[in-house]
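S.K.: Next comes the sequence, and after it the predicted model I'd like to discuss.
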Amino acid sequence: MKIEELIGVIPPIITPVDDNENVDVEGLKRVIDHVVDGGVHGVFVLGSNGEFYALDNENQKLAVETTVKHVNGKVPVYAGTGEITTKACVKAVQMAEDAGADAMSVLTPMFINPSEKEMYAHFETIAKATSLPILLYNNPGKTTNNISVSMLKRLAEIDNIIGIKNTSLDFSQTVEYIDATRDNDTFEVLSGTDYYIYATLMYGGVGCVAGTANVAPRLVSDIYDKFVVGDYKGAMKSQFDLVPLRKAYNFGSFPVVMKDCLNLMGLNVGHPVKPIGHCSEEKMEDLKKVLADLDLI
């Protein structure tokens, strides 16, 4: 995968599961078709919206293999890992490489709190263990670990670390990431917070990993597609139109809301993995209104 291909809208696709909480292959194919037909520029399997944490190694492998095969080269496939240890992350990236993924996204460790020296060594070891391009995933709200601007600048010098997805409501950090790597032609910054897609593009970012693109891929893609042809007014309108769907994340426990939306839209993607449950009946009615206002139901 070339750095020029790291662009646009990359949905972290939800993972449909069956009654035994194993990957529902046919459901996963329906989700892939939905987002690809909606004009996205990549597909990210085993992200946080994809409940990576809830799937054992066998199911993770099945999800990656199914995604690679079904996407069939239409767009790049990114596989994610959020393992805690370096050893487990190395095993995950090698699995994804063997399965045919185009790139790997690696989340900062959770539960533990490595020093900056330890964190750098963690990502460096993972990068050296694979030929896949690595997209760093910063989500301090979920992991409590943050990739500092100074550490990012060092990590960006590693040959196959090609970018970072920043999932933080602190937009100033995204701006600083972009500023710190502006002179690096082999590294890019993407928004991981769906409120900030347009703003990230304005500052020089190249796209987004957007959970809302599971549900409204065409709308999210319009933000990017209109922006790159200079239709800034149209891109901004699409960004504002997306806000009610992003705000709906608060209607249930993460990451159920996008799954509930797809069920309401008739994609039949099943239940969240327990202990997470569906949105309440009241919030389901609110979700229906959000989806109806976007002409999605």
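M.R.: Nice, thanks for sending it over. Just so we're clear, the structure is a prediction, and the values are computed from it rather than from any experiment.
S.K.: Going by C-alpha atoms from here, please, whenever you check contacts or count neighbours.
M.R.: Will do.
S.K.: And the strands in this protein?
M.R.: In the chain, the strands defined using DSSP state E lie at 8-9, 43-45, 77-81, 103-107, 134-138, 161-166, 188-191, 207-208.
S.K.: Distance from the last one to the middle of the chain?
M.R.: Mean-position distance between strand 207-208 and its chain equals 9 Å (CA atoms, centre = their mean, to the nearest Å).
S.K.: Now do E282: how many residues are near it, please.
M.R.: E282 has 9 neighbours, counted by other CA atoms under 10 Å.
S.K.: P114 now?
M.R.: P114 - counted by other CA under 10 Å - has 15 other residues nearby.
S.K.: could you measure it against L135, distance?
M.R.: Taken as CA to CA, to the nearest Å, the spacing of P114 relative to L135 amounts to 19 Å.
S.K.: all helices for the stretch 151-297 of the chain, in order.
M.R.: Along the stretch 151-297 of the chain, the segments classed as helices by DSSP state H, counting those that start in this stretch run 171-180, 197-203, 217-228, 232-247, 256-264, 281-293.
S.K.: Kindly report the same for the stretch 1-150 of the chain.
M.R.: Taking DSSP H, counting those that start in this stretch as the criterion, the stretch 1-150 of the chain carries its helices at 25-37, 57-71, 86-99, 116-128, 140-143, 149-155.
S.K.: need the contact list for the most centrally placed residue in the chain.
M.R.: The residue lying closest to the centre of the chain (CA atoms, centre = their mean) is P12, at 3.6 Å. For P12, the contact set (CA atoms under 8 Å, 6 or more residues apart in numbering) comprises 43-50, 209-211, 213-214.
S.K.: change it to 6 Å
M.R.: Taking CA atoms under 6 Å, 6 or more residues apart in numbering, we find P12 in contact with F44, V45, G47, N49, G211.
S.K.: for comparison:
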Amino acid sequence: MTNRQPPTGISGFPVTPLNENGNIDEEALVTNIEFLLEEGLESIFIACGAGEFHNLSRKEYESMVKLVASTVDGRVPLYTGVGGNLTEAIEKAEVSERLGVDGYLIFPPYLIDGEQEGIYEYYKAIVTSTDLNAILYQRSNAISSVETIEKLAEFPQVIGVKDGTGNMELNIELTQKIGNRLGWLNGMPMAEVTMPAYVPLGFNCYSSAISNYIPHISRKFYNALLNDDKQTVHEIYEDVILPINQIRRKRKGYAVALIKAGMEIVGLPVANTVRPPVVPVEEAHYEELKQILKVALENHPPNREVTI
């Protein structure tokens, strides 16, 4: 029987490491996944936004999912990203099921703004194509109303909603009307910034971009938040979260590229290499991030040795 429990805690969204030729560096990918598992992240989402989902070929997608599934090997729930073109979304859902993952996060359909009926039919087609767990993504051109999500929640495969819009009025309506039938995930860019507003609504899971390179600080922040340790929350905001977020907002695509830069700075095997239309982090911004991470690691040292 499928475990219908939604993810909780801190979810890792690994990047897709690329070598100098622009191909996927599988050895680096395994190393980075192992790092996240060792740091205690509660779930892994592969080939999603941070993993440049939009730029993976079908062959790359399948080989990545297969590799990561064998690496994770059931230690934590493993999710993939599906979406865009409906036919391709269903194909990727079926690949994910065949390769033994736990579920998938559904990205918006390609470009088109649909009516609620169309959004419902889009999600329904994907959700019913497999028995895997499905998480709906409130983002861009696929923002579901309360009524639409209530209808989709009738399918047992639907276990959660991830919010990437920041519409707190809608989030309050959703959590009040649907409650714990679904899991609630904060998927805002640099989700630590907004997590204090989400926790009281029942959001007990979030995707952490910085967990790719400073997961111990993600954990320290989240623990402090849940324990109402306002001083620690303030210090991490001041030292780490807000300064990094300021750099993230300087260029489009930095939500992905800045993660790779941070990973490279702390010595993880990934280059500051991305696929267009995302661009690498500029040298000046890279140096800014480096200085922020030096302060962060001095004020919030990890258990392992990190040299910058």
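M.R.: Received the coordinates, thanks. Remember, it's a predicted structure, so these values are computed and weren't measured experimentally.
S.K.: Can you give me the TM-score here?
M.R.: Here the TM-score for the pair of chains, by TM-score structural alignment, normalised by the length of structure 1, is 0.89; 290 aligned residues with a CA RMSD of 2.1 Å.
S.K.: circling back to that earlier point, let's have the strands of structure 1 in CSV, adding mean neighbour count.
M.R.: Formatted as CSV, these follow (neighbours: other CA atoms under 10 Å):
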stretch, mean neighbour count
strand 8-9, 28
strand 43-45, 29
strand 77-81, 29
strand 103-107, 26
strand 134-138, 25
strand 161-166, 25
strand 188-191, 28
strand 207-208, 29
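S.K.: And the ones you listed: which comes nearest H278 of structure 1?
M.R.: strand 43-45 (21.4 Å; CA to CA).
S.K.: distance from that closest one to structure 2 after superposition?
M.R.: Following superposition, strand 43-45 of structure 1 is found to deviate from structure 2 by 0.5 Å on average (mean CA distance after the TM-score superposition for structure 1).
S.K.: What helices and strands are in contact with that strand?
M.R.: Counting contacts by 3 or more CA pairs under 6 Å, 6 or more residues apart in numbering; DSSP states H and E, strand 43-45 of structure 1 is packed against strand 77-81.
S.K.: which one in structure 2 is aligned with M284 of structure 1?
M.R.: Mapped onto structure 2 by TM-score structural alignment, M284 of structure 1 lines up with Y286.
S.K.: What about its match, how many residues nearby?
M.R.: Number of residues near Y286 of structure 2 (other CA under 10 Å) recorded here: 18.
S.K.: Tell me how many other residues surround the closest residue to it other than its chain neighbours.
M.R.: Leaving aside its sequence neighbours, Y286 of structure 2 sits nearest to A261 (CA to CA, 6 or more residues apart in numbering; 6.7 Å). Using other CA under 10 Å, the number of residues around A261 of structure 2 comes to 25.
S.K.: What of T200 of structure 1?
M.R.: Quick note: T200 of structure 1 (other CA under 10 Å) scores 22 neighbours.
S.K.: Would you mind measuring from the match of M284 of structure 1 to P276 of structure 2?
M.R.: From Y286 of structure 2 over to P276 of structure 2 the distance is 19 Å, taken as CA to CA.
S.K.: next one: K290 of structure 2
M.R.: Counting by CA to CA, the gap from K290 of structure 2 to P276 of structure 2 is 24 Å.
S.K.: Tell me who's in contact with D170 of structure 1.
M.R.: Contacts of D170 of structure 1 (CA under 6 Å, 6+ apart): none.
S.K.: residue in structure 2 matching it?
M.R.: With TM-score structural alignment as the criterion, D170 of structure 1 lines up with N167 in structure 2.
S.K.: Give me the aligned partner of K177 of structure 2 over in structure 1.
M.R.: Match for K177 of structure 2 (TM-score structural alignment): A180.
S.K.: Not counting its neighbours along the chain, what's nearest that match?
M.R.: K153 (6.2 Å).
S.K.: which position in structure 2 aligns with the one you found?
M.R.: Per TM-score structural alignment, K153 of structure 1 is aligned with E150.
S.K.: can you count the residues close to that match?
M.R.: Neighbour tally, E150 of structure 2, other CA under 10 Å: 16.
S.K.: For it, give its distance to S70 of structure 2.
M.R.: Counting by CA to CA - E150 of structure 2 and S70 of structure 2 are separated by 35 Å.
S.K.: just to revisit the earlier point, so can I have a markdown table of the helices of the stretch 151-297 of structure 1 showing distance to L6 of structure 1?
M.R.: Shown next, in a markdown table, are the helices of the stretch 151-297 of structure 1 (distance: least, CA to CA, whole Å):
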| stretch | distance to L6 of structure 1 |
| --- | --- |
| helix 171-180 | 15 |
| helix 197-203 | 13 |
| helix 217-228 | 13 |
| helix 232-247 | 19 |
| helix 256-264 | 24 |
| helix 281-293 | 29 |
